[in-house]
Each structure stands twice: as structure tokens, then as C-alpha cells.
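>>> Return atomic coordinates for the entry below.
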Amino acid sequence: MLSRKNKLILLKLLSLFSVVRGYNILIIVLAQYLTSIFILAPHIKLRNVILDPNLFVIVLATSGVIAAGYIINNFYDREKDLINRPQKTMLDRLVSQRTKLTVYFVLNFLSVVCASYVSFRAVVFFSLYIFGIWFYSHKLKKFPIIGNIVASLLAITPFFAVFIYYKNFDEVIFVHATFLFLILIVREMVKDLGNLRGDIAQDYKTLPVVYGELISKRIVSILLLISCFPVYLLLTRYEIGYMYLYFYICIFLFIAFLFGLWKSKGRIHYVWLHNILKTIIVLGTLSIILIDITLVLDRVM
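Predicted structure coming up:
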């Protein structure tokens, strides 16, 4: 049996894991490696990509910055989250604000140190990334549309890190990135719809607060329909192997999402819609391997 002290330590570790959203970071790490293997560096042997120390350091630095970003976001949103997500917020509060800020600065410092192993440009890149996350959390997230766009850009920045490293400028990469970017914007707007009560209480000028739920739903619907354009291009213009199955699933999920969006009337409904979008993103990460399954076998040799 664990002692009371050990149970408290375990709960605090669980709380910190909840704050930094470790499960999201694991998905991002997996996405960075799969993107590197199947999209950005398909000409390099699998073993060489996986064991590349520079790529490992980039992924490690990215994970540290993102974890720190979740901490500073949690710091600024603590009052709003208490209204929107009281149970999760109570768990998050097991770790003091002082401890969170200490971990925030340590993670950012270590991430920059890791980046210095790759190059000075990597140091500049991650320093700007850190500043961008802080500025978004402190100021920009309180503004409609701008906050959603910046949040989405920050979310795809980890992929730009490996994109810059491999210097792969193929057109298909930008089409994939456009699709992901649009899905992320939609996700951010759906989060704002679900957080309406807390945003109003804390005077956040998000899209639903300023323009109302109806207009927000219309904008979300338009963006989701626009995201069908890169899907069409990927299905008809580019060679994506069996990944076409993923995009057909996306079309079905889009229809279910739009139907649910216009039927939604409360936070619980928007949580379900948010989960649909998370499913699309996670499935997209896992389906990267379907671009060319034989590629794995060929590159192991």
C-alpha cells in the first residue's frame, strides 16, 4: 500500500501530466517521426531517420516547448477553466502556480539548450516559438479569429521544425499542411463555442462572444467545407497510397460533424464535436504509414 505522502506525490505527478497534456505530446512526437519517415525524407533509410540524433533533439525540444506552452496557457486560463472544466481544474490545482511556472521556465531553457545542439538557427526558431506561445496565451487568444489562426499556426509549428530540417519543398506537403491547418482552426472555434460561459465571465472576446453562436457555426461550416478542397487534391492529384481510405473516412466524419454542429445546444455537444476533430487528427497521424507500406520494408533492408 502507498503511504499518504506517496499518494500525494503520485497525484501531483498526475496533475502535472494533466496540465502539460502528455497524451497530446506523445501524439505530436509520433506525428513528427511518421511525417519525417513517410513524407519529408522518404529517400533516407528508415533506420537512419529513427536514429538521427538531430531529429531526436528537434523532437525533444519541440516536446519541451509544447509542454511549457500548456503550462503557461493553464496559468492564464485558470479562472476560465474553473468555470468550463471544474473537475479537471481541481486536479490541475494540486500543483501550485509557483511550481508550474518553475517547470515552465526550466522546460523552455532545456529546449533551447537542446536546440543549440542542432544549430544556431534552431535556437532562434525555438526561441521565437516560445515567445509566440507566450504572446498567444497572454494576449492574442482573447481576440476573435486572430486567436484561432495563431493557435492553429502554433499547433503546426512542430511540423515546420522537421520540414525546415529536411528542406523538403514538395507541393504535396503544403497541401497536407493546409488540410491540417483548416481542421485545427475549426477545432479552435469549436473549443470557443464550448467555453462560451467562461469566456464571457473572463471577458474573452472570442468569436462566439463577439458574433454569437449562429455566425460562429456558419464560419465553422464554411471552413470545414473549404477543407474538402485539399482532400479532393490529395485524392485526385497526388500519390498517397492507401491513405485515401483515411480521407474517405474524413468525409463521413465531416458529414456527421456538420449534422451535430447544427444540432448542438450546450457544452456537452461541443465536447463531442471536439472529440470528432481530435479523432480526425489522431487518425491522420496514424494513417501516414499508409502512404506507402512497402516503403518501410524497402528501407529496412
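
>>> make it CA atoms for all contacts and neighbour counts henceforth
Will do.

>>> any idea which residue sits dead centre in the protein?
Ala155 (4.4 Å; CA atoms, centre = their mean).

>>> From Ile293, how far out is that one?
27 Å (CA to CA, to the nearest Å).

>>> Check the secondary structure at the residue nearest to the centre of the chain for me.
Of the three states, Ala155 takes helix according to DSSP: H, G, I helix; E, B strand; the rest coil.

>>> tell me the contacts of it?
Residues in contact with Ala155 (CA atoms under 8 Å, 6 or more residues apart in numbering) are Leu184.

>>> Next, work out how far apart it and Asn24 are.
With distances taken as CA to CA, Ala155 is found 11 Å from Asn24.

>>> can you check Asn73 too?
Taken as CA to CA, the span from Asn73 to Asn24 is 15 Å.

>>> who has more neighbours, these two?
Remark: of Asn73 and Asn24, Asn73 carries more neighbours, 19 against 15, as counted by other CA atoms under 10 Å.

>>> does that one really touch Ser137, like I thought?
Yes: with contact defined as CA atoms under 8 Å, Asn73 reaches Ser137; the gap is 5.3 Å.

>>> Report all helices and strands that the host helix or strand of Phe179 contacts.
Per DSSP states H and E: Phe179 is located in helix 171-194. Helices and strands touching helix 171-194, by 3 or more CA pairs under 8 Å, 6 or more residues apart in numbering; DSSP states H and E, are helix 146-166, helix 207-211, helix 213-226, helix 228-236, helix 267-287.

>>> quick one more, to check against the first:
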Amino acid sequence: MNFTTFLKLVRYPNLLMVLATLILTKYALVYSYLPVSVLSDFDFVLLSISILCITAGGYIINDVYDVQTDGINKPHKQLVGKSIHLETAKKTYAILTIIGVALGLYLSISKELYSYSLLFIGISLSLYIYAVFLKRTPLFGNILVALCVSFIILTLLLFERPNELPNNIIMVFQQLFTSIGISTAGLFYIIFSFLSTLIREIVKDIEDINGDHAQKMRTLPLVIGKQRANRVAVFFTVCLLVFIIFVMKMELVDYPYFLGYTLLVVFAPLLYFLYKLAIAKSTAHYHSLSSLLKLVMVLGIASMLFFTF
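Below you'll find the predicted structure:
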């Protein structure tokens, strides 16, 4: 397996998106509110490598258990079983996951935040369980993936505020109606990541319905039907739009640039996404919608930059 093939295997564009999310959370969002950062630059590098390795391992193990399905849904993109031997993929998954969890354990222990070790162990186990079992179940697998994605931001915030965020989560929700702090701002992006990922996972399941059906999987579109699954995706998209309206209303006074950016670059494309989703029919339609939503996710996370103004 050459380096180019390896990059494709670990979904390097997605990993770059994860890395960008971590960098923006650390150097835009956290630095805007906290004068002193708990994590040094070196600690941040270790945490980033840990999360990237665990995420890459999740992509690989997903491909390992999707060899037959991918052969139907996307034969031109399939790597495992073609360009990469199945056993090689399994070993690469094991190495990356071990490195990711080990770095997470080291960082947790060095900061005397021993319980945080469970985050890295739990996320790696969740990605494995999803690939082996939950991907073949309706909605639960989608929710698990969305939770894992949202945990990228949450994990960093937990390390930056070890004595506050876990113990005072009620105060975080109280701040939603009073003032904007780091905990509240972080919560916005956690919810945004969760909902947008959940919608995209449902859309991808609809896109892959033929291959999933051939493998007798029980994804949401196969259990309740393609049109009903579409309506579920529409419902969550409406929820996301309402949530963004709520956020824009809160940010109107203190962050006018954030408001304008979110309205034009995130909210408007999501409205277009909702319209196209409501009339989507073919696999090509859902593939385009998945790509559009991925772009919206990137642009949404990029709005963290406006907290520095």
C-alpha cells in the first residue's frame, strides 16, 4: 500500500476537516474567551493526532465491513478488497486506533484527568460497534456517528475547562438565555455538528439503498421506505434551521459579522438544501445533497473565526 492509497483509505479530506475543526475550536473559539489555555501547543498536537488516528481507524474498519456493499454502491471508489488487501486494512486500523487511544490516555493521565481516558476508549469502541453492528440498524447507527463527530469539539472543550464544563452543564443551558460564554458557544457548535452529521448520514443511507438492500441491511430507508426516510431527513433539517435562527438571534448584538456570515453562507444554503431534499428522487440527487451538506458543515464550523472579532 503506497502513501497515496493510504491517504484515500483514511479519507484525508475528511481528516483535514476534523483538523480544521480542532484548530478553529482551539485558536479561534477558546482563545476568544479564555485568557489562559489549559492545553499547551504540544498538548494540542497530541490531542489532534489522537483524534485523527481514531477517526482514520473508524473509516478503515467501516470499509472492512462494507466490502460487499461498496462493491455495489461505489465500485469505482472501493479500495479495501481491491487495491488494499483485507488483512492489510485490518492491521492499519489496529495500529491507528492503538496510537490514537494511547496518546489520549497519555494526555489524560499527564493532566490528571483520569476519567477522560474513557472518552478515547469509548469513541474508538463506538466506531467499531457501528461498523460491525449498528450500521445495519435503523437510525441508531446514524445517531452514534453524529455523536462521535460532535465529540471532537466536546473533547477539546473538556480538556480546556476540566473543572467547569462537566460539573456545571446546567449552567451551560442557563447561559443560553443570559450570556454567551465559551461553554455556550461550544454547545452551539456541538449541536450544529450533531444535527448536520445526522442529516448527512440519513441522506447517505438513502443514496446507498441499493447496495444495502443487496446485503440485507436494515438501514432507515430500508425499514421505513425511501420517502419516509426522506421526510425524517427533512424534519431534522428543519430542526437545524430553527436552531440556527435561535443562534443568530442571540448573536445579533455582540457579533454582527457572525450574523451576516451565518445568514448568507450557512442558513441560505441550508434552505436550498431543504428544497432540493424535498424533491430528491434519484441516487445522483442524494449524492449531490450529501456533498452540499458537507460544504455547509465546513462553512458553519468556519464561523468560529468571527468570535475573534
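
>>> quick one: TM-score?
Comparison of the two superposed chains (TM-score structural alignment, normalised by the length of the first structure) gives a TM-score of 0.87, and 282 aligned residues with a CA RMSD of 2.1 Å.

>>> circling back: let's have the helices and strands packed on helix 171-194 of the first structure in a markdown table, adding distance to Val300 of the first structure.
A markdown table is the format used below for these (distance: least, CA to CA, whole Å):
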| stretch | distance to Val300 of the first structure |
| --- | --- |
| helix 146-166 | 20 |
| helix 207-211 | 49 |
| helix 213-226 | 38 |
| helix 228-236 | 27 |
| helix 267-287 | 19 |
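
>>> Looking at those helices, which is nearest to Ile255 of the first structure?
Nearest of these to Ile255 of the first structure, taken as CA to CA: helix 213-226 at 9.7 Å.

>>> Identify the residue range in the second structure corresponding to that closest one.
Mapped onto the second structure using TM-score structural alignment, helix 213-226 of the first structure spans residues 226-239.

>>> Could you do stretch 137-148 of the first structure as well?
Aligned using TM-score structural alignment, stretch 137-148 of the first structure spans residues 131-142 in the second structure.

>>> re earlier: for Phe38 of the first structure, which of the helices and strands packed on helix 171-194 of the first structure is the nearest?
helix 267-287 (10.5 Å).

>>> counting contacts, what elements does the closest one pack onto?
Going by 3+ CA pairs under 8 Å, 6+ apart, helix 267-287 of the first structure lies up against helix 22-35, helix 171-194, helix 244-263.

>>> Which strands or helices does the following helix or strand past the longest one pack on?
Right, the one you point to is helix 171-194 of the first structure. Per DSSP H and E, the first helix or strand lying C-terminal to helix 171-194 of the first structure is helix 196-201. Applying 3+ CA pairs under 8 Å, 6+ apart, we find helix 196-201 of the first structure packed against helix 78-84, helix 207-211.

>>> how does it look with 10 Å?
Judged by 3 or more CA pairs under 10 Å, 6 or more residues apart in numbering; DSSP states H and E, helix 196-201 of the first structure is in contact with helix 78-84, helix 171-194, helix 207-211.

>>> Just send the ones you listed back as JSON lines, with distance to Asp52 of the first structure and mean neighbour count too.
Output for those, formatted as JSON lines (distance: least, CA to CA, whole Å; neighbours: other CA atoms under 10 Å):
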{"stretch": "helix 78-84", "distance to Asp52 of the first structure": "39", "mean neighbour count": "18"}
{"stretch": "helix 171-194", "distance to Asp52 of the first structure": "21", "mean neighbour count": "20"}
{"stretch": "helix 207-211", "distance to Asp52 of the first structure": "43", "mean neighbour count": "19"}
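
>>> For the residue mapped onto Ala302 of the second structure from the first structure, give me its contacts.
Mapped onto the first structure by TM-score structural alignment, Ala302 of the second structure lines up with Leu286. Listed by CA atoms under 10 Å, 6 or more residues apart in numbering, the contact set of Leu286 of the first structure reads 27, 30-31, 34, 243, 246.
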